[in-house]
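J.: I'd like to go over a predicted model; first the sequence, then the structure.
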Amino acid sequence: MACAASTISGVGAQSAPDAPAAAPTADNAVLLTVFLKHDQSRPLSELNAQLERQGFYKAFPPAGIEVVSWNVVMGIGQVVTLRLPASRLREVNRIFETTAWGAYRTEFYPTYDYKAIGLANHDKALQ
């Protein structure tokens, strides 16, 4: 899936306009887990300076995108989970491409909320 998400930014997709700022709803929301893997060959101060120069924290997270979690994972970097309407996936991808690359290597894992279904199946199995 990471390969599929990274191909979203293909040449043809670059010229497409950004989707309007829709809110996530039950029928259009996706969860997107993003691994921001640090470039461990460079010191953290250098990475942070690059992120500042590239405008990462000004651009991310974009307005209207819910940050579900944002954690530092020692030895990896940061792991961010977002909830967003599927129509805004390209917009989020472009922010990482233009402001995070160089300081981080990125991996993207789109998912969906299964909690209610899984718990309902569990409750049903107990009956």
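T.: Arrived safely. Residues are numbered from 1 along each chain as shown.
J.: only C-alpha atoms from now on, for both contacts and neighbour counts.
T.: Noted.
J.: the helices in this structure, which residues?
T.: Under the criterion DSSP state H, helices of the chain are mapped to 2-6, 11-14, 44-54, 56-59, 89-99, 115-126.
J.: list just the one of these that sits closest to Leu31.
T.: Of all these, it is helix 89-99 that lies closest to Leu31, at 10.0 Å by CA to CA.
J.: just the angle between the closest one and helix 44-54, please?
T.: 120 degrees (axes from the mean of the first three to the mean of the last three CA atoms, to 10 degrees).
J.: centre-most residue in this protein?
T.: Val34 (4.2 Å; CA atoms, centre = their mean).
J.: so it sits right up against Ile76, yeah?
T.: No. Applying CA atoms under 8 Å, one finds Val34 not in contact with Ile76, separated by 11.8 Å.
J.: A further structure is provided below for comparison with the first:
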Amino acid sequence: MLAAFQGVSPPGVEIVSRYVMMRIAQVVRLRVPDDRLREVNHAIETTAWGGYRTEFYPTYDYKAAAQKLRDEMNK
């Protein structure tokens, strides 16, 4: 999984953005299928930064669902 943060993502995982914050923190946004969320979280916590603390905040992309609803309402 560490390779994902160096520009190579595993199949089905897309790197959306990566920021280094004041040289003390990193924020990495990934697009992950919901059925792989647990696997990605575990890989990050166990391999990515070793002794450093990791925090994992899953959110959901509702853009496709909102567009579908908007299209149905406009029919």
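T.: Looks like it came in fine. Note that the coordinates shown come from a computational prediction; the quantities given were computed from them, not determined experimentally.
J.: circling back: now the residue nearest to the centre of the first structure: closest residue in space, sequence neighbours ignored.
T.: Phe108 (4.7 Å; CA to CA, 6 or more residues apart in numbering).
J.: one more: Ile95 of the first structure?
T.: Closest to Ile95 of the first structure by CA to CA, 6+ apart is Ala59, at 6.6 Å.
J.: and the one you found, how far is that from Ala5 of the first structure?
T.: Distance from Ala59 of the first structure to Ala5 of the first structure, counting by CA to CA, to the nearest Å: 20 Å.
J.: before we move on, the earlier item: Val30 of the first structure is nearest to which of the helices of the first structure?
T.: Set against Val30 of the first structure and scored by CA to CA, these come closest in helix 89-99, at 8.8 Å.
J.: what span of the second structure lines up against that closest one?
T.: Mapped onto the second structure using TM-score structural alignment, helix 89-99 of the first structure spans residues 37-47.
J.: list the buried residues in the matching stretch.
T.: 40-41, 44-45 (16 or more other CA atoms under 10 Å).
J.: return the member of those residues nearest to Gly51 of the second structure.
T.: The shortest approach to Gly51 of the second structure among these belongs to Glu45, at 9.7 Å (CA to CA).
J.: that closest one touches Thr54, doesn't it?
T.: Yes. Counting by CA under 8 Å, Thr54 is a contact partner of Glu45 of the second structure at 6.2 Å.
J.: intersection of neighbour lists for those two?
T.: The contact sets of Glu45 of the second structure and Thr54 do not overlap (CA atoms under 8 Å, 6 or more residues apart in numbering).
J.: on that earlier part again, with distance to Tyr62 of the second structure added, can I get the buried residues of stretch 37-47 of the second structure in CSV?
T.: Formatted as CSV, these follow (distance: CA to CA, whole Å):
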residue, distance to Tyr62 of the second structure
Val40, 20
Asn41, 21
Ile44, 24
Glu45, 26
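J.: among those residues, which one lies nearest to Arg18 of the second structure?
T.: Ile44 (14.4 Å).
J.: which non-adjacent residue is nearest the closest one?
T.: Ile44 of the second structure's closest residue in space is Met1 (CA to CA, 6+ apart), at 6.5 Å.
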